[in-house]
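> Take a look and give me a structure for this.
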Amino acid sequence: MPSDEHRAPGPSPQAADAIELLRRVPYGRLATSMRALPFLAVARHVVCDGRILLRMHSGFGYHEACDGSVVTYGADNYNAAAAGEGGDDLWSVQFTGPAKIVHPGPEQAGLFGTAPARANGEPFAPAYLRVDPHFVTEHTLGFDASPLVRHAA
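Presented below is the predicted three-dimensional model:
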């Protein structure tokens, strides 16, 4: 059985592909538990040095629940693909690993772009997490040349 000692440095080919997909969308969902209950939270992400940096509203306390815990962060192109943007293939990626509260410098914080003005009616106060992905899952749904079925509202 191979050990991690013989693995080449850097992300695995699957992780590298998933990270490239992640770069195509700005937001995803963070999943973990808080007070023994599961929750999902929206977060803005950027990728730096093979790690995922997240920006979320600190007023909810989700970043504190995640600090030092194993979390899952996922994103997809379902809305963009349904709108006919970015090709016809649907994809989703999921990264699982430990999270840590971080305080990015101005250059890294600038990668996130403009922050929302408000979160649930409160002034947006950013909190940042770094996720070190240990497990990566990628799913795609290819439609070849067939058109996507769209439902009228």
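> use CA for all of it now, contacts and neighbours both
Will do.
> Contact partners for Ala31?
Pro38, Phe39, Leu40, Ala41, Val71, Thr72, Tyr73 (C-alpha atoms under 8 Å, 6 or more residues apart in numbering).
> Identify the residues contacting the fourth one.
Ala41 is in contact with Arg29, Leu30, Ala31, Tyr62, counting by C-alpha under 8 Å, 6+ apart.
> Considering those, which possesses the most neighbours?
The most crowded member of the contacts of Ala41, judged by other C-alpha atoms under 10 Å, is Leu30 (24 neighbours).
> I'd like the structure of this one too, to check against the first:
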Amino acid sequence: MPTDERTADKQSADKRSADEQLAVKLIGRTDYGRVATSMRALPFLAFARHIVVDGRVLLRMPRSCGYHRACAGSVVAYGTDNLSSARPGESLWSAQIVGQCESVQPTAAELELFGPAPRLVDGEPFEPVYLAIDPQFSTVHSTDGGLERQFQHVL
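Now for the predicted structure:
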């Protein structure tokens, strides 16, 4: 491979890495998001509580909904945003990651990071199930260039 192609490939990989870091950092600024995958050939979105640990996104979902069965072992998309929490004049952003999702058993420290669980979901006692997503692809969108100024050290 010629030197110019290697340089372009490295720059592209560095850009992907920076985008992934920014997406994961933004996801870490929120508490809840939406996971997207398909179940019985139909797409669906489900809410989840999340934390970010070592570049992975850990999810806590209600077992009673059964969505974890479609997510575990599959490639999923997970995203969040500040659309409802942005202050007046603050840039809007959304961040999404795509990656392999697996069932996990969080450590005691990770469980503490999740904070208190709800008592009920859809009128049933909440029983948590935990999943982890290793980001393989990410996208970040923002308005007014606010993220570029705020996260210059990551980009």
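> Drop the TM-score for these two in here.
The pair, once superposed, lands on a TM-score of 0.83 when counted by TM-score structural alignment, normalised by the length of structure 1; 137 aligned residues with a C-alpha RMSD of 2.1 Å.
> coming back round to it: just the ones of the contacts of Ala41 of structure 1 in strands?
Secondary structure defined by DSSP state E assigns Arg29, Leu30, Ala31 of those to strands.
> re earlier: with respect to Val131 of structure 1, which of the contacts of Ala41 of structure 1 is nearest?
Leu30 (10.1 Å; C-alpha to C-alpha).
> Look at the counterpart of Gln21 of structure 2 in structure 1 and give its secondary structure.
In structure 1, the residue matched to Gln21 of structure 2 (TM-score structural alignment) is Ala16. Following DSSP: H, G, I helix; E, B strand; the rest coil, the label given to Ala16 of structure 1 is helix.
> which ones are touching Ala16 of structure 1?
Ala16 of structure 1 touches nothing, counting by C-alpha under 8 Å, 6+ apart.
> Also the one 10 residues further on?
Residues counted as contacts of Pro26 of structure 1 (C-alpha under 8 Å, 6+ apart) are Arg44, His45, Val46.
> related to what we said a few turns ago, for ChimeraX, what selects the buried ones among the contacts of Ala31 of structure 1?
Only the buried members of these enter the following ChimeraX selection, criterion being 16 or more other C-alpha atoms under 10 Å:
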select :71,72,73
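> Now, the contacts of Ala31 of structure 1 that are in strands?
Per DSSP E, the subset of the contacts of Ala31 of structure 1 in strands is Pro38, Phe39, Leu40, Ala41, Val71, Thr72, Tyr73.
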